[in-house]
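> here is a sequence with its predicted model. Questions after.
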Amino acid sequence: MGGWMAAVGLWGIAYLLGSVPTGYLAGYLLQGIDIRTEGSGSTGATNVLRTLGKGPAIAVLLIDVLKGVAAIFLIPALSQPAVQDFLLNQNWAADPTQVLALPWLEVGAGLAALLGHSRSLWLGFTGGKSVATGLGVLLALAWPVGLAALGVFGLSLAITRIVSVSSILAAIAVPLLMVGTQQPLAYQLFSLAAGLYVIWRHRSNIERLLAGVEPRLGQKL
C-alpha cells in the first residue's frame, strides 16, 4: 500500500510542476496582463510570442520544457528512502518501484505534468497546449525520440510557418518513433495518449486551419 501511495504522491508532485503557469506569470510580471485574455488565450510560448515578444517567449518555452524534464527526473530522486523519510516523515517507507515498474512511474509523471500544464491548478484549470512540456518529457524518457520529434516540428515550421500544424505533426510522429526505436511498452502507450491529448488541445487551431484563418509564426490572431 505504501508503494502505491508513494507513486500517487510522485504523480501529484509532477502535476504541480506542470501547473507552474510560466506564460501567465510572464504576462503578469512584464506587462501586468492576463495572457489568457490575449491572442489565442493560451498560456503557451506561441501566444507569449504574439503578445510579449521573442525574449519572453524563449524564456517561457525553455522553462516549460524543463518542467517536463523535471517531472521525469524527480522519480528516481524522490524514490530514494532517505528523501522519502525527509519529505514524508517516513510515511512512504516502501520504494514505489517495488510496486510499479520504473517506466510506468515515469509515464504517469509525464501525463501528470502534461495535465498540469494544460489544466493548471493556479489558473482555474486552464493553461497551454502542453507541447513544450511534452517535449521535455520526451527528452527525459527517450532523448532520441524527443530530438526526432523536435526535428519534425522544426522542419514543418520551416515549411508552413504555422506552429499548430507543426505541433500536430510532431504529436503524430512521436508514437511512430517510439515503436520504431523499440522503446518500452509504457513509453509507446504514453506517446499515443499524449499525442492524442495534444491534438485534442489544438481543437480551436484545427477549426481555424479549416477556415483558412490560422495565423503564421509572428502574426497576431
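Happy to help now that I have it. Numbers count the residues shown, from 1 in each chain.

> from here on, contacts and neighbour counts on C-alpha atoms
Will do.

> so for the protein, the centremost residue is which one?
The centroid of the chain falls nearest to T133 when counting by CA atoms, centre = their mean (2.4 Å).

> in a helix, that residue, correct?
Yes: the assignment for T133, made by DSSP: H, G, I helix; E, B strand; the rest coil, places it in a helix.

> top helix in the chain by residue count?
As assigned by DSSP state H, the longest helix anywhere in the chain is helix 54-78.

> quick check: buried residues in whichever helix or strand comes after it?
For helix 54-78, the succeeding helix or strand toward the C-terminus, using DSSP states H and E, is helix 81-88. Across helix 81-88, burial judged by 16 or more other CA atoms under 10 Å covers 81, 84.

> where along this structure do the helices fall?
2-19, 22-31, 45-52, 54-78, 81-88, 102-118, 131-141, 143-160, 163-180, 185-201, 203-211.

> skipping adjacent residues, who's closest to V179 in space?
Leaving aside its chain neighbours, V179 sits nearest to Q188 (6.3 Å; criterion: CA to CA, 6 or more residues apart in numbering).

> Provide a list of residues in contact with the one you found.
175, 178-179 (CA atoms under 8 Å, 6 or more residues apart in numbering).

> burial of G195, as a residue count?
For G195, the neighbour count with other CA atoms under 10 Å is 24.

> so what's the closest residue in space to it that isn't next to it in sequence up against?
Spatial nearest neighbour of G195, chain neighbours left out: A171 (4.5 Å); criterion: CA to CA, 6+ apart. Residues near A171 by CA under 8 Å, 6+ apart: 149, 194-196, 198-199.

> what about Q31, distance to L123?
Distance of Q31 to L123, given as CA to CA, to the nearest Å: 18 Å.

> with neighbour numbers in mind, choose between these two.
Each of Q31 and L123 has its neighbours counted (other CA under 10 Å); L123 has more, 16 against 12.

> so what's the more buried one closest to, chain neighbours aside?
Distance criterion CA to CA, 6+ apart; nearest residue to L123, sequence neighbours excluded, is P21 at 7.4 Å.

> also this one, for the comparison:
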Amino acid sequence: MLGAVLILFGYLCGSLSAAIIVARLMGLGDPREAGSGNPGTTNMLRLGGRTAAALTLLGDALKGVLPVLAAHLAGAAPWVLGATGLAAFIGHLYPVFFGFRGGKGVATGLGVIIAWAWPAGLATLGTWLAVAIVTRYASLSALVSFLIAPLYLVWLGAGPILAGAMAVMTALTYWRHRSNIANLLAGREGKISLSSRSKND
C-alpha cells in the first residue's frame, strides 16, 4: 500500500510542469505553443530569459528529488525507490494536469538520479556539463549522460534495480529526443547560447 502511494505521489509531482506554471505566472503564454514547443529549461530561456529558465530548472529538478526523498524517509524497498523516481519522470513526460503533453525530462531525471544516489547523480550531471561545454549541444549532453547513468549507478553501488529503472528512463529520453537525434545527424541541431537562443531543446 505504501509503495503504491509513493509511486502515485511521484507521478503527481512529476505532472506539475514547472515551465507551464512559471510561464503562466510570468505572462509568457504556453511554452508548448512557442519556440521549440518543449516545456523545458532551454525553451523557457528563449521565451522568458534567465530567471524563467532558472525557475523552470529548479522546479523540474525538485519534482524528481522530493518524491524519491519521501520514499527514502519512508524506508521504502529499492524497487519502490526505483518505481517512484520513474513515475516522477513519466509524470513530467505525460503530465495528467496538462493534457499529457509534457517535456523531455532531463532536469527531472537528473533530480531523480541525485535523490537515488547522489554520487551517481553528480557523475551524471558532470557528464552533462562536460559534453555541453565541449559541444554546446544540450540534447547531445542529455543523450550521452543518460546513456552512461545506469553504469554510474552500478559502479557506485546503487544496485541493479535502480540501474534498471534508469535504463527505462534512458530509453524514454531517447524516444522523446528522436527529433533532436535526427537534427544532430543532419547537422541542424541548435547549440546552447545565452545570448542567441538555440533552435531546439
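That came in fine, so what should we check first? As the structure is a prediction and not an experimental result, all values here were calculated from the model.

> buried ones in the longest helix of structure 1?
56-57, 60-75, 78.

> kindly report the same for stretch 20-38 of structure 2.
20-23, 28, 30-32, 35-38.

> what's that stretch in contact with?
19, 39, 43-44, 46-48, 52, 55-56, 102-104, 199-201.

> now check structure 2 for the residue matching the residue nearest to V179 of structure 1.
When structure 2 is aligned by TM-score structural alignment, the residue opposite Q188 of structure 1 is A163.

> try L141 of structure 1
Using TM-score structural alignment, L141 of structure 1 sits opposite W116 in structure 2.

> distance of that match from S139 of structure 2?
With CA to CA as the criterion, W116 of structure 2 and S139 of structure 2 are 23 Å apart.

> of the two, which one has the most company?
A direct count of neighbours by other CA under 10 Å for W116 of structure 2 and S139 places S139 higher, at 28 against 25.

> that one and P150 of structure 2: what is the separation?
Taking CA to CA, one finds S139 of structure 2 at 18 Å from P150 of structure 2.

> same question for L25 of structure 2.
36 Å.

> one more: V68 of structure 2?
Distance from V68 of structure 2 to P150 of structure 2, by CA to CA: 17 Å.

> these two touch, right, the match of L141 of structure 1 and L81?
Yes: W116 of structure 2 is within contact range of L81, at 7.2 Å (criterion: CA atoms under 8 Å).

> find residues that contact each of those two.
68, 162.

> ok, back up a step: any chance of the helices of structure 1 in CSV, with distance to L217 of structure 1 too?
CSV is the format used below for the helices of structure 1 (distance: least, CA to CA, whole Å):
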stretch, distance to L217 of structure 1
helix 2-19, 25
helix 22-31, 17
helix 45-52, 8
helix 54-78, 11
helix 81-88, 44
helix 102-118, 21
helix 131-141, 16
helix 143-160, 8
helix 163-180, 6
helix 185-201, 19
helix 203-211, 13
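
> to G218 of structure 1, which of those lies closest?
Among those, the nearest to G218 of structure 1 by CA to CA is helix 45-52 (6.1 Å).

> give the aligned range of that closest one in structure 2.
Using TM-score structural alignment, the partner range for helix 45-52 of structure 1 is residues 41-48.

> superpose on structure 1 and give me the mean offset of that stretch.
In this overlay with structure 1, the average offset of stretch 41-48 of structure 2 from its partner residues is 1.1 Å by mean CA distance after the TM-score superposition for structure 1.

> that stretch: which residues count as buried?
Buried-residue list, stretch 41-48 of structure 2, by 16+ other CA under 10 Å: 41-48.

> any idea how far W118 of structure 2 is from A61 of structure 2?
If you go by CA to CA, the gap between A61 of structure 2 and W118 of structure 2 works out to 13 Å.

> how distant is stretch 14-22 of structure 1 from the center of its chain?
Between the centre of stretch 14-22 of structure 1 and the centre of its chain there are 9 Å (CA atoms, centre = their mean, to the nearest Å).

> hang on, I meant stretch 122-133 of structure 1
Taking mean C-alpha positions (CA atoms, centre = their mean), stretch 122-133 of structure 1 and its chain are 8 Å apart.

> before we move on, what about stretch 37-55 of structure 1?
On CA atoms, centre = their mean, the centre of stretch 37-55 of structure 1 falls 17 Å from that of its chain.

> so R119 of structure 1 makes contact with S19?
Yes: taking contacts as CA under 8 Å, R119 of structure 1 lies within contact range of S19: 7.1 Å.
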